[in-house]
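**Student:** Model the structure of this input:
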Amino acid sequence: MSNKKRTVGLVAAVCIAAVAGGAWGGYHKYFQAYSPASRAPLAESADKLTPFQKSVLSDLNRQCASGIIYQDGYFSGGEPPPKIGVCTDVVIRSYRAAGVDLQTAVAADIAAAPEAYHIARPDPNIDHRRCRNLTIFFRRHARTLPASGPNADWEPGDIVFWDTFGDGQAHHVGVIANHLGASGAPTVTHHWPGQIVSEMDWLYRLHPISHYRWRQSDAARAPHSV
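**Tutor:** Take a look at the predicted model:
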């Protein structure tokens, strides 16, 4: 094959990969630029964390150490196998470890307020694993806080949703961890397509559009959370 043909073939392959990856692929470079924050300074000392925050952080660390790979799919019962998952599973698993059953709570909230979710056929096996539904649920049952600026006031265990396509919708979600990245922002644990669950200096690498905080006292207001 001539050098010219090789060059044309390489360009074509790159273009195909870029189209296939879409908006997701453009952010993979940040996984190379920002490593997990295991040696970064703590954002909050352990004695200032609530039991809920400690439980969430402990499970986030477990997920990061487990090498969970990104794989979407529909799973009977609503829980993927332990070694696979998507971004929403980071939230679901860490909150479950802290005593909040988001699968049950989201299903109950959809049943109680179908007009808020606009779901023609509710399915408790998958509804809680969609960013769109989770952001509605947290908006209804958690505390809404600024997602940027000096009043954002991020704390460990907070939930952040990002708009990755520029359409103002929530496409990706993560949980605030307990380190400060090189950027000065709190680190966040999330699961990006093609990667494993990671704690990253990533908060403002995407466009955060919503910020929610869950307290143990909030559980009493959420249907069927435990």
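**Student:** Please make it C-alpha for all contacts and neighbour counts, starting now.
**Tutor:** OK.
**Student:** Contact partners for Ala111?
**Tutor:** Counting by C-alpha atoms under 8 Å, 6 or more residues apart in numbering, Ala111 makes contact with Pro122.
**Student:** next structured bit after the helix or strand encompassing it?
**Tutor:** Using DSSP states H and E, Ala111 maps to helix 102-112. Per DSSP H and E, the first helix or strand lying C-terminal to helix 102-112 is helix 114-117.
**Student:** Which elements pack onto that next one?
**Tutor:** helix 131-141 (3 or more C-alpha pairs under 8 Å, 6 or more residues apart in numbering; DSSP states H and E).
**Student:** one step back: next, the buried residues of the helix holding Ala111.
**Tutor:** Buried positions in helix 102-112, judged by neighbour count with 16 or more other C-alpha atoms under 10 Å: Leu102, Gln103, Thr104, Ala105, Val106, Ala107, Ala108, Asp109, Ile110.
**Student:** what number of residues lie near the residue nearest to Val175 when sequence neighbours are not counted?
**Tutor:** The shortest distance from Val175 to any non-neighbouring residue, by C-alpha to C-alpha, 6 or more residues apart in numbering, is to Ile159 (4.8 Å). By other C-alpha atoms under 10 Å, the residues close to Ile159 number 26.
**Student:** okay, the angle between the longest strand anywhere in the chain and helix 131-141?
**Tutor:** Looking across the chain with DSSP state E, the single longest strand is strand 172-180. When axes from the mean of the first three to the mean of the last three C-alpha atoms, to 10 degrees is applied, the directions of strand 172-180 and helix 131-141 differ by 60 degrees.
**Student:** which element follows strand 172-180 toward the C-terminus?
**Tutor:** strand 186-190.
**Student:** And that next one, how far out from the chain middle?
**Tutor:** From the chain centre to the centre of strand 186-190 is a distance of 9 Å (C-alpha atoms, centre = their mean, to the nearest Å).
**Student:** can you give me the strands in this protein?
**Tutor:** Listed in chain order, the strands of the chain (DSSP E) span 69-70, 84-85, 143-145, 159-163, 172-180, 186-190, 198-200, 207-213.
**Student:** Please identify the most buried of those strands.
**Tutor:** strand 186-190 (a mean of 29; mean count of other C-alpha atoms under 10 Å).
**Student:** From the contact counts, what lies against that one?
**Tutor:** Packing partners of strand 186-190 (3+ C-alpha pairs under 8 Å, 6+ apart): helix 87-97, strand 172-180, strand 198-200.
**Student:** got a list of what the residue lying closest to Gly174 once chain neighbours are set aside touches?
**Tutor:** Excluding the flanking residues, the one nearest Gly174 by C-alpha to C-alpha, 6+ apart is His190, at 4.5 Å. Going by C-alpha under 8 Å, 6+ apart, His190 touches Cys87, Val90, Val173, Gly174, Val175, Val197, Ser198, Glu199, Met200.
**Student:** let's see this one next to it:
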Amino acid sequence: MKFPQYLILFLLLNSFATSEKSFYEKLSDAALVLTKDKVTYDPAYVAIQYPNGDVPKNKGVCTDVVIRAYRKLGIDLQKEVHEDMKANFSKYPNLKKWGLKKTDTNIDHRRVPNLEVFFSRKGTELAISENAKDYKTGELVTWMINDKLPHIGIVTNKKSPDGKRPMIVHNVGAGQVLEDCLFSYKIVGHYKYSN
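**Tutor:** Down below sits the predicted model:
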């Protein structure tokens, strides 16, 4: 049986399109690549260029993992967060939490509470649950550690050793690592964001 040429072309293009990775799979891959870099946990305030500024490559905190992963996909969270904060400053916790009266391109995007506001405004805020299946590749999770330390990480396509939970790329003190820590801390936020 002979297929018309247009049908063969359609089938080839369709199979190529379905085999292409989604944005969220690419974000997971970008996060996994970051685990190869040796990074010392360092929350120090650093003056950085704007846009596309970054702290030194060998330093960082949890937010820097997210910022660097998105940057590998062409999204500059420093710029995106700054622009939204500049237009909507009162919606962000800066005045109340840090006493700031204006934006600061050096640090605003590196604060978990600001990222939570940004992702809920510009992305999709997802349900928080105790079911590991509710957390999908490329999503973002925020936690409150010991009721005082905000934290963020990226859900990857890698599974825990028992196969029950997605593993997370984050930096809670040991550098940019892949860990089975989804339910290790109190989850306070769950988001999905692509530009």
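**Student:** returning to that earlier point: and the residue nearest to Gly174 of structure 1? What does it align with in structure 2?
**Tutor:** Residue pairing (TM-score structural alignment): His190 of structure 1 is matched to His170 of structure 2.
**Student:** and if you look at Arg213 of structure 1?
**Tutor:** Alignment note (TM-score structural alignment): Arg213 of structure 1 maps to Lys192 of structure 2.
**Student:** circling back: quick one: the helix holding Ala111 of structure 1 aligns where in structure 2?
**Tutor:** Going by TM-score structural alignment: helix 102-112 of structure 1 matches residues 77-87.
**Student:** ok, average deviation of the matching stretch from structure 1?
**Tutor:** By mean C-alpha distance after the TM-score superposition for structure 1, the fitted stretch 77-87 of structure 2 averages 0.6 Å away from its aligned residues in structure 1.
**Student:** Tell me how far that stretch lies from the chain's centre.
**Tutor:** 16 Å.
**Student:** Same check on stretch 63-72 of structure 1?
**Tutor:** Stretch 63-72 of structure 1 sits 12 Å away from the centroid of its parent chain (C-alpha atoms, centre = their mean).
**Student:** which other residues reach that stretch?
**Tutor:** Contacts for stretch 63-72 of structure 1 (C-alpha under 8 Å, 6+ apart): 82-86, 90, 189, 191-199.
**Student:** Nearest to Asp163 of structure 1, out of those residues: which one, please.
**Tutor:** Of all the contacts of stretch 63-72 of structure 1, Trp192 has the smallest distance to Asp163 of structure 1: 13.3 Å, by C-alpha to C-alpha.
**Student:** Turn the buried residues of helix 102-112 of structure 1 into TSV, including distance to Ala13 of structure 1.
**Tutor:** As requested, the buried residues of helix 102-112 of structure 1 are exported to TSV (distance: C-alpha to C-alpha, whole Å):
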residue	distance to Ala13 of structure 1
Leu102	41
Gln103	40
Thr104	44
Ala105	44
Val106	42
Ala107	43
Ala108	46
Asp109	45
Ile110	43
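**Student:** just to revisit the earlier point, wait, isn't the residue nearest to Val175 of structure 1 in contact with Ala170?
**Tutor:** No - applying C-alpha atoms under 8 Å, one finds Ile159 of structure 1 not in contact with Ala170, separated by 11.9 Å.
**Student:** The strands of structure 1: which one's closest to Phe31 of structure 1?
**Tutor:** Proximity to Phe31 of structure 1 (C-alpha to C-alpha) singles out strand 198-200 among the strands of structure 1, at 8.0 Å.
**Student:** which helices and strands does that closest one pack with?
**Tutor:** Here strand 198-200 of structure 1 touches strand 186-190, going by 3+ C-alpha pairs under 8 Å, 6+ apart.
**Student:** gap between Asn178 of structure 1 and Arg121 of structure 1?
**Tutor:** 38 Å (C-alpha to C-alpha, to the nearest Å).
**Student:** can you check Cys131 of structure 1 too?
**Tutor:** Counting by C-alpha to C-alpha, the gap from Cys131 of structure 1 to Arg121 of structure 1 is 17 Å.
**Student:** These two: which is more packed in?
**Tutor:** Neighbour count, other C-alpha under 10 Å: between Cys131 of structure 1 and Arg121, Cys131 has more, with 19 against 8.
**Student:** quick one: what's aligned to that one in structure 2?
**Tutor:** Aligned counterpart of Cys131 of structure 1 in structure 2: Val112 (TM-score structural alignment).
**Student:** same deal with Val86 of structure 1?
**Tutor:** Counting by TM-score structural alignment, Val86 of structure 1 lines up with Val61 in structure 2.
**Student:** right, and that match touches Asn171 too?
**Tutor:** Yes - with contact defined as C-alpha under 8 Å, Val61 of structure 2 reaches Asn171; the gap is 5.7 Å.
**Student:** Show the contacting residues for the closest residue to Val197 of structure 1 other than its chain neighbours.
**Tutor:** Closest residue to Val197 of structure 1 apart from its sequence neighbours, by C-alpha to C-alpha, 6+ apart: His191 at 4.5 Å. Counting by C-alpha under 8 Å, 6+ apart, His191 of structure 1 touches Tyr70, Val86, Cys87, Val90, Gly174, Val197, Ser198.
**Student:** Take those residues and write them to JSON lines, including distance to Ser183 of structure 1.
**Tutor:** Putting the contacts of His191 of structure 1 into JSON lines (distance: C-alpha to C-alpha, whole Å) gives the following:
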{"residue": "Tyr70", "distance to Ser183 of structure 1": "26"}
{"residue": "Val86", "distance to Ser183 of structure 1": "26"}
{"residue": "Cys87", "distance to Ser183 of structure 1": "23"}
{"residue": "Val90", "distance to Ser183 of structure 1": "23"}
{"residue": "Gly174", "distance to Ser183 of structure 1": "17"}
{"residue": "Val197", "distance to Ser183 of structure 1": "20"}
{"residue": "Ser198", "distance to Ser183 of structure 1": "17"}
